[in-house]
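1. below is the structure, and that's it, no one-letter string:
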C-alpha cells in the first residue's frame, strides 16, 4: 500500500493501522458529525491513545519522534474520510511545530505532552475580521504590563475554534513598529484565561464538521512566559512555518481529487443510460482521462516536493505552486465529477456533493491562491 518512493515497511504498517482505526472510529459516524457541525473531543482522545496526534514530537515529551512523512500519511487518511477532519492536521503539523521549534524548554514540558493526548487541542489565530492576507496589519495588541501581556482584539475563521483550548495567537506587541511586521509576536493563550472568550461557531458552506469560530480578547492578561520565541520576531516564524501548512493543504486537495476520481469511475461503470454504462460514452471517457492525467501530475509533483521538504530544502516557490495549482485543479475536478454523476451528484447522500462544497475554501485559506502567485512571481525576479 506504499504511495511514495521513500515509504518503508514501517510507513505501510502505520498507514494500514490508521486506515483500520478510521474505518472503525470515524467513517461510521462522519455523517452524524457533519450534521452536528462538530467532531467530538472523544475522537481526538482516541487518536491520542493510538499515537496519531503529533507523532513527530520527541520521545522525552511523550511523542514517537517520527518525521513529517508520517504526518503526510495522517493527512491523507483523514482527508479520505472527509475534509471535516482537517483540524487534526492543523494541530499536528501546523500549530504544535511552533512550540517544538521556537518554544522554551519549560513551554515544551508544559504543553507538548497534552498535545499528544488531546488534553490540549490547538488552533492558530491569525485572521481578523478586517485582516486576512495582509498579516502585517493585524490590530490585536498585546501590551506588556509587568510579567503579563494585556491582549485586546478579535480573531475570526479559527479552525478548531470550538474544540480548541490552546491557541497560538498572532499579536502586535509594538503597534508603532516600522516596518509593521517587526511589531508582531506570538502568544500561546489557554482557554480559561480571564478576558478570553469564544464567539459563535461559524456556519460554513462546506467542511461542516470542522469547528470554526471567532475568538475575543478583552483586557486578557496572558503570562509573559507564554510568549513563543522572541518578541517582535513572530512574522518571521510565521513565514518559516507557513510552508508546511501550504504543503498540508495541497496534500489534502490531492487526496480529495484522487477520491473523486475513484468514486466517479465506480459510478460511470455502474450507471446506465440508453442501454449501456455512461462510462462507454466518449465524452465521459475524455473527461475522466483528463482528470486522471491531472491527478497523476499532482501526485508526482507532490512526491518530489515532500522529499525536498523532508531533506530540509527551500521549497517556498514550489510549495506555493503546489498549493495554488492542486487546489484549483481539485475544484475543477469536483465540478466535472458532480456533472458526471448527473442529478445524483447534487444529492447529499452522494459523497461527491460533499466534496463539491468542501473543496473551494482550500484556495482561500493558508494564504489565498492570489498570494501564492505573488510569491511565485516575486521569486522569479518579477
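-> That came through, no problem. This one's a predicted model, so the numbers in the text were calculated from it and none came from an experiment.

2. going forward, measure contacts between C-alpha atoms and count neighbours the same way
-> Fine.

3. let me know how buried the residue nearest to residue 102 when sequence neighbours are not counted is, in neighbour terms.
-> Excluding its sequence neighbours, the residue lying closest to residue 102 (Cα to Cα, 6 or more residues apart in numbering) is residue 229, at 4.9 Å. Using other Cα atoms under 10 Å, residue 229 has 18 other residues around it.

4. the structure to be compared is supplied as follows:
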C-alpha cells in the first residue's frame, strides 16, 4: 500500500511490517538470499533449498496461517494470510510465495475436511515446515474445466488405484506428497464424483514424464508433467467424502485467488519502489527523469491502482473471515483478475520507465515481469474471474421491477424512473 491503508487495523499493519522484517532478517539469509533467488531463476535450485525454506517458514508461523491452534496452526485470519503472501512476494520471489500459498489453501482443505489421520500425517508436518507441498490439479486436457479431469481412482479393498496424468505441476520434483483430484464416479464433466487424495511422492507408479521447469518466468519449482500408473493410495488418504470434493475445491480456490493475486502485487510493489528510486537518480538533459510528466504520471497511476487492488483483496479476505470460505465468490474473483492483471501491467510499466537497463539482471524488474505473468492464469484465468464477477454482479445490479416492455419504447416512458408504471400500449 502506498497511501495509508484504512482497510487494515493497526494490528494488521504491524503484522505486515513484522512479517517483512522476519523474512528479510531470518528467512532470506544464509544461503537463501540473492544468490538463491538467482539459482531459482536459472533452475539450479535443489530439494535441500526448498526443505530449508519451508523449515524456516514453519518456524516463523507463516504456513497454514488460518489453521486454528487446536490443530497445530498459528490460529490467524485470512487477512493475515494474504498479508503474509504479500510480504513473501515483496521480500522474496513469487515462487517462494507460491509454496507457502499451497500450505494456506491445502492446509485449510485438510483442516476442514480431513480426518485425524490427514491432520496428523500431513497437516501438522505442513504447519511445522517439515514437508514441501505439491498440488496436482492441471492435466494435459483439463485445466480451467476441472470437472473434465481424466485421472481416475478405483477402489480396491482398503486402497484406491490411481491412473492418469498431470501437467504443469509446480514442485513435482521436490514435493513430499501430491494433493490431487481424481474421478471416482460419475461421467466426464460431472461435478459430482470427484475425490481428493493425498499421494506420497515415493509411492510406486509415479513417473516424471517431462521436466517443465524452463517456463517463461516462475522458475525454480521443478515443475513437471507427471504420470500415475496403477498407483496404490490408502483409503485413509482420501480427503473428505468420496465423490464429494467439488465444493471443497471451490472453497480452496476462493482463498487461492486471493493469495496468488496478493503475492504478485507484493512483487510488483517492490518493482515499483526500485523503478521510483531509479527514476529519481537517472538524469536526462540534466534533470532526473522523475521530473518528466510522462514518467511521474505513470508512477502516480501505478501507485493509485496498486492501492485499489490491495483494498479489493483485503475486502475479499475479510469476507472469508466473516462468512467462511464458501462466501465471497464475486469479491475474490474481482480481487484476483484486477490484482493479477495489474501486477503484470505494473512490472511492464516499470521496465518502460527505466528503459533498457531494466531488461537486464542488474535489477529484479525483468524477473518480476516474467514471474507475475503466470499469475494471470494460476488458480483461475482472468477471463474466468470476469465471468464469475459478471454472474454475481448481474444478480446485484438488476431489478425484477424493471419493466422490459419499455425497452425499445423509451419515448413513451423512462423505464428506470417509473418502473411500476403500466407498459406502453401496443401500436396496433
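-> Right, received. Where do you want to start? Since we're looking at a predicted model, the values are computed, not measured.

5. TM-score for the pair, please.
-> Once superposed, chain against chain, the TM-score is 0.92 (TM-score structural alignment, normalised by the length of structure 1); 381 aligned residues with a Cα RMSD of 2.2 Å.

6. and the residue nearest to residue 102 of structure 1, what's its match in structure 2?
-> Per TM-score structural alignment, the equivalent position to residue 229 of structure 1 in structure 2 is residue 240.

7. so who does that match touch?
-> Going by Cα atoms under 8 Å, 6 or more residues apart in numbering, residue 240 of structure 2 touches 113-115, 196.

8. who are the packing partners of whichever helix in structure 2 runs longest?
-> Secondary structure of structure 2 per DSSP state H: the longest helix is helix 246-281. Applying 3 or more Cα pairs under 8 Å, 6 or more residues apart in numbering; DSSP states H and E, one finds that helix 246-281 of structure 2 contacts helix 78-91, helix 94-113, strand 287-288, helix 293-323, helix 329-354, helix 365-373.

9. in TSV, list those along with distance to residue 59 of structure 2 and mean neighbour count.
-> Output for those, formatted as TSV (distance: least, Cα to Cα, whole Å; neighbours: other Cα atoms under 10 Å):
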stretch	distance to residue 59 of structure 2	mean neighbour count
helix 78-91	14	27
helix 94-113	13	24
strand 287-288	44	13
helix 293-323	24	19
helix 329-354	29	24
helix 365-373	27	24
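
10. neighbours of residue 17 of structure 2, how many?
-> Residue 17 of structure 2: 14 neighbours (other Cα under 10 Å).

11. and stretch 261-273 of structure 1, which residues are buried?
-> By neighbour count with 16 or more other Cα atoms under 10 Å, stretch 261-273 of structure 1 contains the buried residues 261, 264-265, 267-268.

12. of these, closest to residue 295 of structure 1?
-> residue 261 (8.2 Å; Cα to Cα).

13. picking that back up, who wins for neighbours among the contacts of residue 240 of structure 2?
-> Counting neighbours by other Cα under 10 Å, residue 196 leads these with 28 neighbours.

14. name the nearest residue to it, sequence neighbours excluded.
-> Residue 196 of structure 2 sits nearest to residue 181 (Cα to Cα, 6+ apart), 4.4 Å away.

15. ditto for residue 323 of structure 1
-> Among residues not flanking residue 323 of structure 1 along the chain, residue 250 sits closest, at 4.7 Å (Cα to Cα, 6+ apart).

16. residue in structure 2 matching that neighbour?
-> Residue 250 of structure 1 maps onto residue 261 in structure 2, by TM-score structural alignment.

17. show the contacting residues for the equivalent of residue 344 of structure 1 over in structure 2.
-> Counting by TM-score structural alignment, residue 344 of structure 1 corresponds to residue 357 in structure 2. Contacts for residue 357 of structure 2 were tallied using Cα under 8 Å, 6+ apart; they are residue 363.

18. ranges for the strands of the stretch 1-150 of structure 2?
-> Per DSSP state E, counting those that start in this stretch, the stretch 1-150 of structure 2 carries strands over the ranges 133-135.

19. so the residue nearest to residue 196 of structure 2, which state does it fall into?
-> strand (DSSP: H, G, I helix; E, B strand; the rest coil).

20. got CSV for the helices and strands packed on helix 246-281 of structure 2, with distance to residue 394 of structure 2 too?
-> As requested, those are exported to CSV (distance: least, Cα to Cα, whole Å):
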stretch, distance to residue 394 of structure 2
helix 78-91, 27
helix 94-113, 28
strand 287-288, 48
helix 293-323, 19
helix 329-354, 11
helix 365-373, 29
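
21. select, out of the ones you listed, the one closest to residue 229 of structure 2.
-> helix 94-113 (24.1 Å).

22. quick check: angle from that closest one to helix 78-91?
-> 160 degrees (axes from the mean of the first three to the mean of the last three Cα atoms, to 10 degrees).
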